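Engineer: my questions concern the predicted model and sequence given below.
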Amino acid sequence: MKGVIYRKYRPSTFADVTNQNHIKITIQNQIANNTTSHAYIFAGPRGVGKTTIARLLAKTLNCENRKSGETEPCNKCSNCLELSAGRAIDVIEVDAASQTGVDNVRENIIESIRFAPAKSKFKVFIIDEVHMLSSSSFNALLKTLEEPPAHAMFILATTEIHKIPQTILSRCQRFDFKRIPTSEIVKRLEGICVQEEVKVELEVLRAIAHLSEGCLRDAESLFGQILALGEKEIGMREASIILPVTNISVVTNIVDAVCRKDSRIVLNELNKFVDQGGSIKNLHNELIDFVRTIMLLALDGPYHDHYDKETMEQIRKMIELIGAQGARKLVDMLLLAKIKAPPDALPQLPLEICFIEYIGVGFTAPTAKKVEVLTPAMTKEPVQVVQKVQAPTVETPQQAVLKESESKVEIVKEAVEVKKAPEDNSESAPSASETGTALPFSLENVQAKWGRCCEAVGKRNVAIPLALLSAKPLRLEGDNLVIGFTTSFHFETINNQKNLNIISEAVNEVMQSSVVCSAFFIENKEEKELQDLANAFGGSIQD
């Protein structure tokens, strides 16, 4: 085995190019009908075939043995052999990343294009990473690109099409290259294995395909490093020397435990992976990719063959547990955890917090508990309420508070906090109107996460967090969170339905519950005196 894999097995015909059929068919039809354009621009990710197809187009057009109607080069004539060896005098490749100046454009392109090809039919200019050219270089190229000589052709390649001026794009035929599907990359690597006479486990090939992120050149480069081990049979054990220490089985076990809300298995698997020297960065990326696949498949989207059959069957079971909405929420939380900077000694901490919050450990409300309810006969014995109970109408003075409230006490699965009766009543009885629906968190939980709630508000409206600086969660009333303000200006700013809805959405996202927020002004004696003084003199307080 000699040479770099991706160069050794670079396609020599259009048929050898992996995927990109929408581009291959169009260009081959143009070649067959002699309707090729004078300028093309190839856009797409790295390592997906832009430069390869540009060279194949130049090779086919200048092939000496190609007959009319044929769309493939012969790879035997002198022109084909010279281009394959990188010695073709009439195919000029320009690296725009290192030759960005206008002088380079004038010398390498504008001056050279005036002369006819030395021995070929076309003089082809392939400008790689064209987005790196300076503005003056683009301007110098405009006229030549618009009306080049009949013997000239331009092929521009870029990974950042948005940086190309519109004046350049309008003069070229644009082709957008796509990332290579995982299955196609695996098939390509299997073909290389056959030619190299080595046996590589399918799990290794799939791992390479996932790490390459749809870029075939990256996959072939990584595969070349594994082949350099010199083994004739390569499994995950041997490949782990080169590949990052991650395993799809670890990802599957963690996500499955998260779906079943088994925090013990989740934390054990995660910490075991770290203790064995695994890379949290790569694991985090694989977790995002895995849960994203669950979300897309739950919506009947693509990636039905993203993993092996056994893993795909496990994914279908997970879909039944969390569905598309649960997967979307988990992806969102994983993405937020990715931007957090963990301590060096605990790289797994953001993932631990993410999974614990998703599962809801520590925030689950207790089930039905006993509540003391006074009967009409004024008995003192507690009664366990497990369904809706209508407080009966009573005529005794001691039970007048129940008649005035005329509300229901409801306990299904959540605890109810029974509040005291009015002070002027000699007997205490629960006020059903004050109980409401219990939330799966306490006021202390909200106060502890209030900073995160403000950050979530800032993502929706950048101005509101400034008004929340003087605010704090004051109390919980059923499913209503009362936010206290010590500054009247901030209170008046927030106390409208639009802003309160934004704060409610943010709190619901952080607390993973459904709560309605309201504003409450905590009157400040000093501020009141200042306001009274301002009113006395007909003025106002400026914030």
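Structural biologist: Sure, I can see it.

Engineer: could you use CA atoms for every contact and neighbour count after this?
Structural biologist: Noted.

Engineer: who's in contact with the residue most central in space within the chain?
Structural biologist: Within the chain, the residue whose C-alpha comes closest to the C-alpha centroid is L335; the distance, by Cα atoms, centre = their mean, is 6.2 Å. Residues near L335 by Cα atoms under 8 Å, 6 or more residues apart in numbering: I288.

Engineer: burial measure for N34, as a count.
Structural biologist: N34: 12 surrounding residues under other Cα atoms under 10 Å.

Engineer: contacts only, for it.
Structural biologist: Here N34 is in contact with no residues (criterion: Cα under 8 Å, 6+ apart).

Engineer: and the comparison structure, right after this:
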Amino acid sequence: MNLYRKYRPQTFKDVVGQEHVKAAIVGQLEAGDAAHAYVFSGPRGVGKTTIARLIAKSLNCTERAHGSAEPCGTCQSCVAITEGRAMDVMEIDAASHTSVEHVREHILERVRVAPMHQKHTVFIIDEAHMLSKSAFNALLKTLEEPPAHVVFMLATTELHKIPDTIVSRCQRYQFFMLSPEVMMKRLKGMCEAEGKRVDDDVLREVAYRSGGSQRDAESLLDQLLHLEQSHITRERAVTVIPMTDLGQVKAFLEGWAQRRPQTSIQTLQSVMEGGTDLNGFTARVLEVLRGVLLHRLGAISESMAYTHVQFEDFASVLKEVSDARLTDMLEAAQVAATAPAHEALPQLPLELATIRVCGDGDTVTPPVAPSASAVHFMETIEDSTTVAVSDEDNASAQAGVGSVAAIALEDVKSRWSTFQSKLRKKHASLPLAMELAEPISVDGCAIAIRVPFAFYAETVNAGQNNRLLSTLMSEVLGSTVSIKAVYETSGNAVVDSVVDAFGGVVQE
């Protein structure tokens, strides 16, 4: 039997978390004043259906002590509900029974009939937001004035999809994700009951991956407990649940903090070679950067991604990084996390983020030139992530651009860093092509820039990309200009330094 079924709470005191909901419901049951309809909303796997079942057991328990809300768990009614065979307690999956016909046949018809075995007829409608509009309309009158023996409980993960007319006829309770302490305590208790010893860092990984859902955490733990070993270490657990090495996260961020892209990219290569889930690695980088930034702002938040000691270690690595640059790091990691996946180069978004983060400032470390296999990806980016120049951008450019006038090459060079900074805020991939670019000549209002790779020139000169670049440069210079990329390699010191550092040849 699955853990989450085997250890499903059978009394209110066994329910972990949701203290605000338990206090209100228990108070009603102790006073004998339960509502006729409830709406339970919140994330999946946090106890909504469990609470609904406990209410059904409590209302129908024949041996419940006076003034108590706890069901006895041993009477015929409690046993039948626990085993899922109580005829008067009906659980309806609204996701697969959305029609008004089903509501009429299985709910409205049953409402008119007295319960067969229990005191109350209880309807637990799971994923209630999936019901059709007609089905909700059919329930309205019954929810407003139900028979005394009928109780409705609607559980949903998307409250906004339930009509206000339905919600207003029910008592609504909001459920929340479980805290780290509550989840760890619950998981440890299950391990002890199963006679297994699981290391804390493994349980922390299980809790982190569950995203605050106790049911998801118990499902993951169930997979681990099926290992033959009585003591489950991190080394054993990785065969079932791939884990991110926080030491690699630290090394990666050290490269960012010290503006050493080689360190970060080498760490990234180790992550790839080790078979670590890259999405999970990126998520940990985001979690750490967010945690450190919030800590500096005084908004300390709990996280299952690391222990307090590990957090202090990360904070030490980033202590010399300013708040502004830390924010830029977080934004770069966010762009990498949401970038389109590429089958051949899944690490490319993080490599671009590394170039961006380590290339800012007075001392720019030459970024790693992408391999020739990146050509197809850059062409894909052109089609899928090209940013069109919006009306607001055009209006802004017109407001800041003066009359067409001759521009000197020195003017362009002196404002090149400002132009690149504005570009990073507007586009995810173009900044890579422009990192190694340099202005070489000005002919009237036409600016020629040199790029070291042919596919960079194609990217810069392509349609909407070129219009965006020309618009941004016009804003910076205060005069309408155009940009054209020229592919040249000779005499480019930056390219030569990259080739010297990393080996290889420049491919046309």
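Structural biologist: Ah, there it is. This structure is a prediction, so every number in the text was calculated from the model and none was measured.

Engineer: can you calculate the TM-score here?
Structural biologist: Overlay of the two chains. TM-score (TM-score structural alignment, normalised by the length of the second structure): 0.74; 416 aligned residues with a Cα RMSD of 3.5 Å.

Engineer: related to what we said a few turns ago, mean shift of the helix or strand where the residue nearest to the centre of the first structure lies relative to the second structure?
Structural biologist: Here L335 of the first structure, judged by DSSP states H and E, is contained in helix 309-338. Its matched residues in the second structure lie on average 2.5 Å from helix 309-338 of the first structure after superposition (mean Cα distance after the TM-score superposition for the first structure).

Engineer: now do that helix: distance to the chain's middle.
Structural biologist: 13 Å (Cα atoms, centre = their mean, to the nearest Å).

Engineer: need the counterpart of S84 of the first structure in the second structure.
Structural biologist: Taking TM-score structural alignment, S84 of the first structure has T82 as its aligned residue in the second structure.

Engineer: with G235 of the first structure instead?
Structural biologist: Taking TM-score structural alignment, the alignment pairs G235 of the first structure with T233 from the second structure.

Engineer: cross-check the contact I'm expecting between that match and L203.
Structural biologist: No - at 9.9 Å, T233 of the second structure does not count as touching L203 under the criterion of Cα atoms under 8 Å.

Engineer: what about the two, which has more around it?
Structural biologist: Taking other Cα under 10 Å, T233 of the second structure and L203 do not tie; L203 has more neighbours (26 against 16).

Engineer: what range does the longest helix anywhere in the second structure cover in the first structure?
Structural biologist: Longest helix of the second structure, by residue count under DSSP state H: helix 278-296. Using TM-score structural alignment, helix 278-296 of the second structure lines up with residues 280-298 of the first structure.

Engineer: the match of G235 of the first structure and K196 of the second structure: what is the separation?
Structural biologist: T233 of the second structure is 11 Å from K196 of the second structure, where distance means Cα to Cα, to the nearest Å.

Engineer: hmm, back to that, and the longest helix of the second structure, how far out from the chain middle?
Structural biologist: 11 Å.

Engineer: same for that helix, what does it pack against?
Structural biologist: Under the contact criterion of 3 or more Cα pairs under 8 Å, 6 or more residues apart in numbering; DSSP states H and E, helix 278-296 of the second structure touches helix 246-257, helix 308-317, helix 323-338.

Engineer: where along the second structure do the strands fall?
Structural biologist: Remark: strands assigned in the second structure by DSSP state E are 37-41, 89-93, 121-126, 150-156, 171-174, 197-198, 231-232, 438-443, 446-451, 482-487.

Engineer: before we move on, the earlier item: ok, now which ones touch the match of G235 of the first structure?
Structural biologist: Taking Cα under 8 Å, 6+ apart, we find T233 of the second structure in contact with V198, D199, V202.

Engineer: try M243 of the second structure
Structural biologist: Counting by Cα under 8 Å, 6+ apart, M243 of the second structure touches E205, T276, D277, G280.

Engineer: got it, and P465 of the first structure?
Structural biologist: P465 of the first structure neighbours (Cα under 8 Å, 6+ apart): C454, E455, V457, G458.

Engineer: grab the nearest non-local neighbour of G69 of the first structure.
Structural biologist: Nearest residue to G69 of the first structure, sequence neighbours excluded (Cα to Cα, 6 or more residues apart in numbering): A32, at 4.4 Å.

Engineer: rewinding a little: closest one of the contacts of P465 of the first structure to T167 of the first structure?
Structural biologist: G458 (38.8 Å; Cα to Cα).

Engineer: any idea how far L466 of the first structure is from that closest one?
Structural biologist: Applying Cα to Cα to G458 of the first structure and L466 of the first structure gives a distance of 9 Å.

Engineer: so if I had to pick from the two, which one is more boxed in?
Structural biologist: The residue with more neighbours, out of G458 of the first structure and L466, is G458; 17 against 12, by other Cα under 10 Å.

Engineer: give me the distance between the nearest residue to the more buried one once chain neighbours are set aside and L481 of the first structure.
Structural biologist: The shortest distance from G458 of the first structure to any non-neighbouring residue, by Cα to Cα, 6+ apart, is to P465 (5.9 Å). Using Cα to Cα, P465 of the first structure is found at 17 Å from L481 of the first structure.

Engineer: rewinding a little: out of the helices and strands packed on helix 278-296 of the second structure, deepest packed?
Structural biologist: The highest mean neighbour count among these, using mean count of other Cα atoms under 10 Å, belongs to helix 246-257: a mean of 20.

Engineer: what is the equivalent residue in the first structure for L203 of the second structure?
Structural biologist: Under TM-score structural alignment, L203 of the second structure pairs with L205 in the first structure.

Engineer: picking up where we left off before, and the residue nearest to G69 of the first structure, what does it touch?
Structural biologist: By Cα under 8 Å, 6+ apart, the contact set of A32 of the first structure is S68, G69, E70, T71.

Engineer: if you rank those residues by neighbours, which is first?
Structural biologist: With neighbours defined as other Cα under 10 Å, the most crowded of the contacts of A32 of the first structure is T71; it has 21 neighbours.

Engineer: count of neighbours near F122 of the first structure?
Structural biologist: Neighbour count of F122 of the first structure, defined by other Cα under 10 Å: 20.

Engineer: hang on, I meant G3 of the first structure
Structural biologist: G3 of the first structure: 9 surrounding residues under other Cα under 10 Å.

Engineer: for L335 of the first structure, see how far away it is.
Structural biologist: Per Cα to Cα, G3 of the first structure is found 40 Å from L335 of the first structure.

Engineer: and for P343 of the first structure?
Structural biologist: Separation of P343 of the first structure from L335 of the first structure (Cα to Cα) stands at 18 Å.

Engineer: and what of I53 of the first structure?
Structural biologist: The gap separating I53 of the first structure from L335 of the first structure is 36 Å, by Cα to Cα.
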